[in-house]
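Asker: need a structure here:
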Amino acid sequence: MNILNSLCLFTLFMILIFIKQALSIKCWECRSDADPKCADPFDNSTFAIGDCRDASLPHLPGLRSTMCRKVRQKVHGVWKYVRSCAFLGEPGIGGDERFCLMRTGTYNIFMEYCTCNTKDGCNTSSTTLISSILLSLLFSVHYVFR
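Answerer: Below you'll find the predicted structure:
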């Protein structure tokens, strides 16, 4: 296989990887009231990451999930965490995922919404996942130049 064929194969492979990444996102889906490992610090050892392409809202048919969300709420002194696919809104505040939207209310109520779409599983409290794009790129470069 000559270098031109290898380069074409590599380019096609990368295009397919990026299309897959652009069309769907995978998010952690859990509730801390059902499993305490869903709270912070997040322990994803017992959760499967969910594919948001399969998620839907019955009252908004046709709307696709394109982001992940983590909600941290305190109601009457009790903290609860919810991690899920997100359908509406924008990532972070003004597109900056480092910032979360915070709301407070009367009677000791606090809510924080963190929304992201930079990578699969971005709705965790700490990142330990290696990007599949990076792994694919390393494999492809090794294959082409061996």
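
Asker: okay, CA-based contacts and neighbour counts for the rest of this
Answerer: Noted.

Asker: And the strands in this structure?
Answerer: 26-28, 30-31, 49-51, 67-75, 78-86, 101-105, 109-116 (DSSP state E).

Asker: Return the set of buried residues in the fifth one.
Answerer: Burial within strand 78-86, assessed by neighbour count using 16 or more other C-alpha atoms under 10 Å, is assigned to 80-86.

Asker: now do the last one
Answerer: Within strand 109-116, the residues that qualify as buried are 110-116, counting by 16+ other C-alpha under 10 Å.

Asker: Reformat these as CSV; add distance to Glu90.
Answerer: Compiled in CSV, these are given as follows (distance: C-alpha to C-alpha, whole Å):
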residue, distance to Glu90
Phe110, 20
Met111, 17
Glu112, 14
Tyr113, 11
Cys114, 10
Thr115, 7
Cys116, 8
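
Asker: and this one, so I can compare the two:
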Amino acid sequence: MLSTWQLGGSCLLLILLVNIHNGSALRCWTCTSDTNPDCNDPFEETSPGPIACIPPRTQPDKMPGLYPVCTKARIHVNELESVVIRQCEWVSDSYPNICENHPGLPQHSHMEFCESCRGDGCNGVGLPTASTWTITAASIILTLLVML
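Answerer: Next up, the predicted model:
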């Protein structure tokens, strides 16, 4: 027969193992509101969901100091139109803020808003991530174990 501590510890270990990312790539929402209205705010999550960030062809895989971030930007294109862009960007330790002087902005446009983040799907609506659920579940189990 398992003791309460053994059962609780087993449950905690199982929760942690289920939520471990085995070296998988960062996954970001990738869309633009000019071609997909669901990409605009308020954001409507659609399939296929966040996609894995793949290094650009011009840069070798696992380039030192290069890492992916998810971005969400609102670009004012002309007097009447703003476009929301959600995508994966690659940044380096020497240039960590992709939102400053963002490359690839269309001519005669300006950035209204930009943010970057490093969690799976973080450039969507901000739902809790797997790690948030892991911490919550672990806290509940530990609290229950202490109470017993």
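
Asker: that older thread, of the strands of structure 1, which is nearest Phe139 of structure 1?
Answerer: Of all the strands of structure 1, strand 26-28 sits nearest to Phe139 of structure 1, with 22.3 Å by C-alpha to C-alpha.

Asker: average distance between that closest one and structure 2?
Answerer: Following the fit onto structure 2, the mean deviation recorded for strand 26-28 of structure 1 is 1.7 Å by mean C-alpha distance after the TM-score superposition for structure 1.

Asker: contacts for that strand?
Answerer: 47-53, 67-69, 83-85, 119-124 (C-alpha atoms under 8 Å, 6 or more residues apart in numbering).

Asker: Cys68 of structure 1 matches what in structure 2?
Answerer: Aligned counterpart of Cys68 of structure 1 in structure 2: Cys70 (TM-score structural alignment).

Asker: And the closest residue to that match other than its chain neighbours, how far from Lys72 of structure 2?
Answerer: In space, Cys70 of structure 2 comes closest to Cys88 once its chain neighbours are excluded; the distance is 4.6 Å by C-alpha to C-alpha, 6 or more residues apart in numbering. According to C-alpha to C-alpha, to the nearest Å, Cys88 of structure 2 stands 9 Å off from Lys72 of structure 2.

Asker: before we move on, what about Met147 of structure 2?
Answerer: 43 Å.

Asker: Next: Gly126 of structure 2.
Answerer: Taking C-alpha to C-alpha, one finds Gly126 of structure 2 at 12 Å from Lys72 of structure 2.

Asker: who has more neighbours, those two?
Answerer: Lys72 (25 against 9; other C-alpha atoms under 10 Å).

Asker: if I pick that one, what's in contact with it?
Answerer: Lys72 of structure 2 makes contact with 84-87, 114-116, 123 under the criterion C-alpha under 8 Å, 6+ apart.

Asker: Glu100 of structure 2: which of those residues is nearest?
Answerer: Cys114 (8.6 Å).

Asker: Map the closest one across to structure 1 for me.
Answerer: Per TM-score structural alignment, Cys114 of structure 2 is aligned with Tyr113.

Asker: Looks like that match contacts Val71 (just checking).
Answerer: Yes - counting by C-alpha atoms under 8 Å, Val71 is a contact partner of Tyr113 of structure 1 at 4.7 Å.
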